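S.K.: pasting the sequence and the predicted coordinates here, then a few questions.
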Amino acid sequence: MSEKKKQHGAGQLLPLFVSFLKIGAFTFGGGYAMIPLIQKEAADRHKWMTDEEIMEIVAIAESTPGPIAVNAATFTGYHAAGVPGAVLATIGVVMPAFLVIAAVSSALTLVSGNQWVKWAFSGVRAGVLALIVKSLSGMYRQCPKNALSYVIAAGVFIAAGFFNASVLLLIVLCALLGLFFSLRKRGERR
């Protein structure tokens, strides 16, 4: 790690922990629902990374084992402040869920049949869907706008959605296709 990153990173440890604690505390619906909040905190507010780097981290987090939220927090923390940043961001994003699950698990069994609780969770699911769509629209703006990108996106959607293809395999295939066609295009320009 460079000396500049070490100096920049040490002052970012508390903000990293607090940011990911907030993200973990106020996001329902899993890792994909966290992406817009991670983007807002890491790219817009703290400038730890760019929107493009957020997309790269999401792709890496999706292709590595484990929950996307934990992976994204770990990679973002590492990018901003090295190993200590990765550890604190990961603890921050996981801690709220751990505490809530520990506190609520016994109470939820008592009210799980309650219609009011069911209605509340249906509203939460609708809100999470809106956040995922917002995240997708932000990612779309960052993607190349050409026929190849649309064909790859449609192919991956079909392979994952209808044939339950391996996400890791699809991401590797997309990377290889992007590399192949970029090198081919570069060769045609010469």
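M.R.: All right, it came through fine. Numbering: from 1, shown residues only.

S.K.: CA only for contacts and neighbour counts going forward, please
M.R.: Noted.

S.K.: tell me which stretches of this structure form helices.
M.R.: 3-10, 13-26, 31-38, 51-63, 68-111, 115-142, 147-163, 167-189 (DSSP state H).

S.K.: packing partners of the fourth one?
M.R.: Same thing as helix 51-63. Helix 51-63 makes packing contacts with helix 68-111, helix 115-142, helix 167-189 when contacts are defined by 3 or more CA pairs under 8 Å, 6 or more residues apart in numbering; DSSP states H and E.

S.K.: how far off centre is that helix?
M.R.: 7 Å (CA atoms, centre = their mean, to the nearest Å).

S.K.: sorry, back to before: which one, of the helices and strands packed on helix 51-63, ends up nearest to Lys6?
M.R.: For the helices and strands packed on helix 51-63, proximity to Lys6 was assessed by CA to CA; helix 68-111 is nearest, at 6.7 Å.

S.K.: what angle sits between that closest one and helix 13-26?
M.R.: Interaxial angle, helix 68-111 versus helix 13-26 (axes from the mean of the first three to the mean of the last three CA atoms, to 10 degrees): 40 degrees.

S.K.: angle of helix 68-111 against helix 3-10?
M.R.: Using the same axes, to 10 degrees: helix 68-111 against helix 3-10 is 20 degrees.

S.K.: show me what helix 68-111 is packed against.
M.R.: By 3+ CA pairs under 8 Å, 6+ apart, helix 68-111 packs against helix 3-10, helix 13-26, helix 31-38, helix 51-63.

S.K.: against that first model, consider the following:
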Amino acid sequence: MAMLRTGILGYGGGPSIVPLVRYEAVTRFQWMKDEEFMEVLAIANTLPGPIATKLAGYLGYRLKGTSGAAVGVLAHIVPTCVAMVGLYSFIQFFSTSHVIKGMIAAVVPIVAVMLGVMAYEFGEKAIKGLGWVAGITFFVISFLLLQTFSVHPAIVIFLFLLYGSFHHKLKDKWKKKQLGSGEDA
């Protein structure tokens, strides 16, 4: 039912549906913690294909194995397929209507706010886990890689996943070094 709701209520493509999937998986049904959802989202972003479908498949598989993955994916995409056929016919018929153009334009700010809130919450957790300096540094590095150097997002995510796999080891090593130099003084 959760993936059916995301399939019915989701509008604007995969990234705009992620907050809906997060709500269902983390808040409503508590299948996982927010931190785990962020990790799953990061890994899913590195794989090819629509993000919302990958999340639906993962959640279904996590709960009920292979059959759960199939049901999760189908529950998510079937409402969209049915709606696309119906809406395409409707939009073709009313394609010159200013009301329809206004309705479509009105949804864009809502999706932007939903993504902004989710990004803020993820950023807040990153700052808590990494600290202000590392959090802002990683934000600037990712911004530069994505916007200035036009590095593909999957590569940036992979680089930060790679760093994340060594983060705690590096942090512990740095703390030991700090404690060791403090004892020498």
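M.R.: That came through, no problem. This one's a predicted model, so the numbers in the text were calculated from it and none came from an experiment.

S.K.: and the TM-score between these chains?
M.R.: The pair, once superposed, lands on a TM-score of 0.85 when counted by TM-score structural alignment, normalised by the length of structure 2; 173 aligned residues with a CA RMSD of 1.7 Å.

S.K.: any chance of the helices of structure 1 in a markdown table, with distance to Arg45 of structure 1 too?
M.R.: Below are the helices of structure 1 laid out as a markdown table (distance: least, CA to CA, whole Å):
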| stretch | distance to Arg45 of structure 1 |
| --- | --- |
| helix 3-10 | 15 |
| helix 13-26 | 10 |
| helix 31-38 | 10 |
| helix 51-63 | 12 |
| helix 68-111 | 13 |
| helix 115-142 | 16 |
| helix 147-163 | 30 |
| helix 167-189 | 29 |
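
S.K.: from Ser16 of structure 2, how far out is whatever residue of structure 2 lines up with Ile132 of structure 1?
M.R.: Counting by TM-score structural alignment, Ile132 of structure 1 corresponds to Leu115 in structure 2. Distance of Leu115 of structure 2 to Ser16 of structure 2, computed by CA to CA, to the nearest Å: 7 Å.

S.K.: give the residue from these two that has the larger number of neighbours.
M.R.: Using other CA atoms under 10 Å as the criterion, Leu115 of structure 2 and Ser16 rank with Ser16 on top: 20 against 17.

S.K.: show me what contacts the residue mapped onto Ser19 of structure 1 from structure 2?
M.R.: By TM-score structural alignment, Ser19 of structure 1 lines up with Ala2 in structure 2. By CA atoms under 8 Å, 6 or more residues apart in numbering, the contact list for Ala2 of structure 2 reads Val21, Glu24.

S.K.: against structure 1, where does stretch 26-40 of structure 2 fall?
M.R.: Using TM-score structural alignment, the residues of structure 1 aligned to stretch 26-40 of structure 2 are 43-57.

S.K.: tell me how far that stretch is from the chain's mean position?
M.R.: How far stretch 43-57 of structure 1 lies from its chain's middle: 11 Å, per CA atoms, centre = their mean.

S.K.: could you do stretch 158-171 of structure 1 as well?
M.R.: From the chain centre to the centre of stretch 158-171 of structure 1 is a distance of 18 Å (CA atoms, centre = their mean).

S.K.: equivalent analysis for stretch 8-18 of structure 2, please.
M.R.: Relative to its parent chain, stretch 8-18 of structure 2 has a centroid offset of 11 Å by CA atoms, centre = their mean.

S.K.: buried stuff in it?
M.R.: Ile8, Gly10, Tyr11, Gly14, Pro15, Ser16, Ile17, Val18 (16 or more other CA atoms under 10 Å).

S.K.: hmm, the third one is touching Leu20, no?
M.R.: Read that as Tyr11 of structure 2. No: contact between Tyr11 of structure 2 and Leu20 fails when scored by CA atoms under 8 Å: they sit 10.2 Å apart.

S.K.: now the helices and strands packed on helix 51-63 of structure 1 as a markdown table including distance to Ala10 of structure 1?
M.R.: Listed next are these as a markdown table, based on distance: least, CA to CA, whole Å:
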| stretch | distance to Ala10 of structure 1 |
| --- | --- |
| helix 68-111 | 6 |
| helix 115-142 | 30 |
| helix 167-189 | 33 |
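
S.K.: deepest of those helices, which one?
M.R.: When the helices and strands packed on helix 51-63 of structure 1 are scored by mean count of other CA atoms under 10 Å, the highest mean neighbour count falls to helix 68-111 (a mean of 19).

S.K.: now the angle from that one to helix 115-142?
M.R.: Per the same axes, to 10 degrees, the angle that helix 68-111 of structure 1 makes with helix 115-142 is 170 degrees.
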